[in-house]
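# What follows is a protein structure lacking sequence information:
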């Protein structure tokens, strides 16, 4: 088919990446604003400062800690209600995508989708092998425990929607609540394997489509840029598209190429969301083992539910990565 005109606008906000901008973005102007904008990285940083301050004032923090724990239980219950309606929302979003772009768009990009999912399966294989090497035969039990959050992440195209069930599975597996409630939210900012693969895949695909020659050095520079700019995108709808648009403009690749893949972004989002869940559960269980806090499998008690200060923002139903 014909390519979108190079000068055509995608309607996505684009700004050049800079280290200074990234560092200043880490510190929230206001925690209320960070929560409203669902800025995961900022929320995690505030949570760390807030918890350190609470630890420094243990007597004064007792009542507040109890309140936060209660809010955590309530929020997880609200999430369970929301998830009951998630399949309907996903069906509506996919229907709208096909209605707007037509089935022809999907068929033209079937090779791109096939290549992306083939690469994801290879990554899944590597992650599973690493899991068995580091954790041992027990790792198969963890894979069984995270089946439900994996399906939630895949069906809703949101790895954050699967957060409560992922945490529950890790705690059942034996990872201490202290480790899982810290490493898992951090992973939503720094360990988004599927999102990172999608950003590089899409950027190279668009460059090749427009026959833009890129040296190995340029490709490595693009990889390094994407690794930094993709931080904290987990809770922002279609945030990976914004990251790709910014990267394309920086490397003089027509950002209009994004218009080609917008029609199938929902389908690709499902695979990368599920990959993020696998990557983060592996990272958490490995850290728990290294710290000597990986105990035997057990049924969950009240203490195994994470306080809301460590939940990465409000869990969106349709957050894309």
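Yes, it's here. Just so it is clear, the structure is predicted and the values come from calculations on it, not from any experiment.
# Only C-alpha atoms from now on, for both contacts and neighbour counts.
Will do.
# so where does residue 153 fall, helix or strand?
Taking DSSP states H and E as the criterion, the element that holds residue 153 is helix 147-156.
# by contact count, what packs against that helix?
Taking 3 or more Cα pairs under 8 Å, 6 or more residues apart in numbering; DSSP states H and E as contact, the helices and strands that helix 147-156 lies on are helix 58-108, helix 163-173, helix 265-290.
# Give the helix, strand or coil label for the closest residue to residue 189 other than its chain neighbours.
Nearest in space to residue 189, with sequence neighbours left out and distances taken as Cα to Cα, 6 or more residues apart in numbering, is residue 232 at 4.2 Å. Remark: residue 232 carries the secondary structure label coil [criterion: DSSP: H, G, I helix; E, B strand; the rest coil].
# Look at residue 232 and say how many residues are nearby.
Here the number of neighbours of residue 232 (other Cα atoms under 10 Å) works out to 26.
# what comes up buried for the helix holding residue 153?
149, 150, 151, 152, 153, 154, 155, 156 (16 or more other Cα atoms under 10 Å).
# wait, which of these is closest to residue 18?
If you rank the buried residues of helix 147-156 by distance to residue 18 using Cα to Cα, residue 153 comes first, at 31.2 Å.
# okay if I get the helices and strands packed on helix 147-156 as TSV plus distance to residue 257?
Written out in TSV, the entries for those read as follows (distance: least, Cα to Cα, whole Å):
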stretch	distance to residue 257
helix 58-108	13
helix 163-173	32
helix 265-290	13
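# got another, please set it beside the one above:
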């Protein structure tokens, strides 16, 4: 390779301040300081966080569509699509249920609400009504119907991830079964993937600004002091989620042949972004690109990650059962074993119905309480002030859970390149378009 004299080769590592995770970490710290000492200004910076979330939402649909279509079109056996989805759903169902059980056990072990002694009649439920008003619109039937878009364009316009995924799977299967006649279309979509992923990298440069605005708003609006009275609940939730990620998912990762700590280090940029914005969706495009680059098949990444964002909500599930038990303990409501099992069943169903709804964690909690009348819905007012602080942990746990699920399913399918995985986790794989394309060739079994 010839090097231009005007662009000499430069050796050495990238300066630390050029790393995205460093920039986001600094932005989070500055946003927290500003929100604490200038809360009015902090609250006014909310549009910065909202604007970044909208920028990411803008690219999610094309990323999912191209990843899924190109992945399925390059598969040797279209029947593998159904097999991947079935394996992913079995994984989601088991670990979602396990997360609910762990949240319930943590509440029984720690009793975070036992010392609250709250009277439901004295609680201000005005703000809670903003969330409970959504409950009547939620049902499993309506959720499943919403997966099918009214029109092809509507799937992209609505921003519903599952609608885009549904259409992409059908279109990818159609493309794969058309044979040589579809070759020009396959080539077009494969070429289109390069500028779309480049667009993702451009959007991610705004991540520190979005994290700064989001944290400044959160601290300015709710204040760190709002956590003091309910610190035991917050600490219990964070501790339980940490246990789930490091012990439960750590064991799953070890059985699958990789380290949960290595995966977390590899995804540190995305995790800090999720922490700053309280939204795991903000890091979805980057997660898909990184997992594909690290050796997971494009088709598996495209099918498992978007589906997991609706069906594999480990952090939300831990939060739901823990929050229900906290409210019951705080209001001195005794729940029988049958009622607690009802909470598990209802929470499992309602978490699917709330997928894709803004404030899904709190709305799901309202839906669950509505089905367990012995626990007063008014008790939600007790945790409304700290819900935002628990939102970060919900999003982080959901994010790691979906990353682990994708790698595990890829290994089950034999659609995993161990050499590329080791290279990526050790920093030997660069995030350029050419390298990403080589990963696709390896993962789909194609050859240049």
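Nice, I can see it. This one's a predicted model, so the numbers in the text were calculated from it and none came from an experiment.
# After superposition, what's the TM-score here?
The TM-score (TM-score structural alignment, normalised by the length of the first structure) is 0.81; 305 aligned residues with a Cα RMSD of 3.0 Å.
# What range does the helix holding residue 153 of the first structure cover in the second structure?
Following TM-score structural alignment, the partner segment of helix 147-156 of the first structure in the second structure covers residues 268-277.
# Against the first structure, what's the mean shift for the matching stretch, could you check?
Relative to the matching residues in the first structure, stretch 268-277 of the second structure has an average distance of 2.3 Å after the fit, by mean Cα distance after the TM-score superposition for the first structure.
# What are the contacting residues of that stretch?
Stretch 268-277 of the second structure is touched from outside by 20-21, 24-25, 28, 49, 53, 207-208, 210-212, 214-215, 264, 280-283, 286-287, 392-393, 395-396, 399, with contacts defined as Cα atoms under 8 Å, 6 or more residues apart in numbering.
# One more: stretch 125-139 of the second structure?
Under the criterion Cα under 8 Å, 6+ apart, external residues in contact with stretch 125-139 of the second structure comprise 350, 353-354, 359, 362-364, 366-367, 378, 380-381, 384.
# so which of these is the most crowded?
Within these, neighbour counts (other Cα under 10 Å) peak at residue 364, which reaches 30 neighbours.
# roughly how far apart are that one and residue 240 of the second structure?
Applying Cα to Cα, to the nearest Å, one obtains 19 Å for the distance of residue 364 of the second structure from residue 240 of the second structure.
# For stretch 97-108 of the first structure, which residues meet the burial criterion?
When neighbours are counted by 16+ other Cα under 10 Å, the buried residues of stretch 97-108 of the first structure are found to be 97, 105, 106.
# typo on my end, stretch 322-333 of the second structure
Taking 16+ other Cα under 10 Å as the neighbour-count basis, stretch 322-333 of the second structure is seen to contain the buried residues 322, 323, 324, 325, 326, 327, 328, 329, 330, 331, 332.
# In helices only, show me the residues you listed.
322, 323, 324, 325, 326, 327, 328, 329, 330 (DSSP state H).
# Among those, give me the pair with the biggest separation.
When Cα to Cα is used, the two most widely separated members of those are 322 and 330, lying 12.0 Å apart.
# out of the contacts of stretch 268-277 of the second structure, which are buried?
In terms of neighbour count (16+ other Cα under 10 Å), the buried residues within those are 20-21, 24-25, 28, 49, 53, 207-208, 210-212, 214-215, 264, 280-283, 286-287, 392-393, 395-396, 399.
# Aligned counterpart of residue 246 of the first structure in the second structure, please.
By TM-score structural alignment, residue 246 of the first structure lines up with residue 367 in the second structure.
# Spit out the contact partners of that match.
For residue 367 of the second structure, the contacting residues are 132, 135, 138, 350, taking Cα under 8 Å, 6+ apart as the criterion.
# ok, 7 Å please
Taking Cα atoms under 7 Å, 6 or more residues apart in numbering as the contact definition, residue 367 of the second structure lies against 135, 350.
# and if you look at the one 5 residues further on?
Listed by Cα under 7 Å, 6+ apart, the contact set of residue 372 of the second structure reads residue 343.
# ok, now how distant is it from residue 325 of the second structure?
Computed with Cα to Cα, the distance linking residue 372 of the second structure and residue 325 of the second structure is 11 Å.
# Residue 291 is in contact with residue 176 of the first structure, correct?
No - Residue 176 of the first structure is beyond contact range of residue 291, at 9.8 Å (criterion: Cα atoms under 7 Å).
# more crowded one of these two?
Comparing residue 176 of the first structure with residue 291 by neighbour count (other Cα under 10 Å), the higher total belongs to residue 176, at 21 against 11.
# Please report the distance of the more buried one from residue 265 of the first structure.
Distance check for residue 176 of the first structure against residue 265 of the first structure: by Cα to Cα, it reads 36 Å.
# With adjacent residues omitted, what lies nearest to the residue opposite residue 348 of the second structure in the first structure once aligned?
Residue-level alignment of residue 348 of the second structure against the first structure, with TM-score structural alignment as criterion, gives residue 227. If you skip the residues right next to it in sequence, residue 227 of the first structure has residue 196 as its closest partner in space, 6.7 Å away by Cα to Cα, 6+ apart.
# wait, what's in contact with the aligned residue in the second structure for the one you found?
Residue correspondence to the second structure (TM-score structural alignment): residue 196 of the first structure is matched to residue 317. With contact set as Cα under 7 Å, 6+ apart, residue 317 of the second structure has these partners: 96, 99, 100.
# rerun that using 10 Å as the cut-off
Each residue near residue 317 of the second structure by Cα atoms under 10 Å, 6 or more residues apart in numbering is listed here: 95-104, 323, 344, 347-348, 351, 361, 364-365, 394, 398.
# who touches residue 121 of the first structure in this structure?
Counting by Cα under 10 Å, 6+ apart, residue 121 of the first structure touches 127, 271, 275.
# with those in mind, which one is nearest to residue 73 of the first structure?
The closest of those to residue 73 of the first structure turns out to be residue 275 (Cα to Cα; 26.6 Å).
# which residue lines up with that closest one in the second structure?
Across the two structures, residue 275 of the first structure finds its equivalent in residue 397 of the second structure, going by TM-score structural alignment.
# Now that match: closest residue in space that isn't a chain neighbour?
The nearest residue in space to residue 397 of the second structure (Cα to Cα, 6+ apart) is residue 315, at 4.8 Å.
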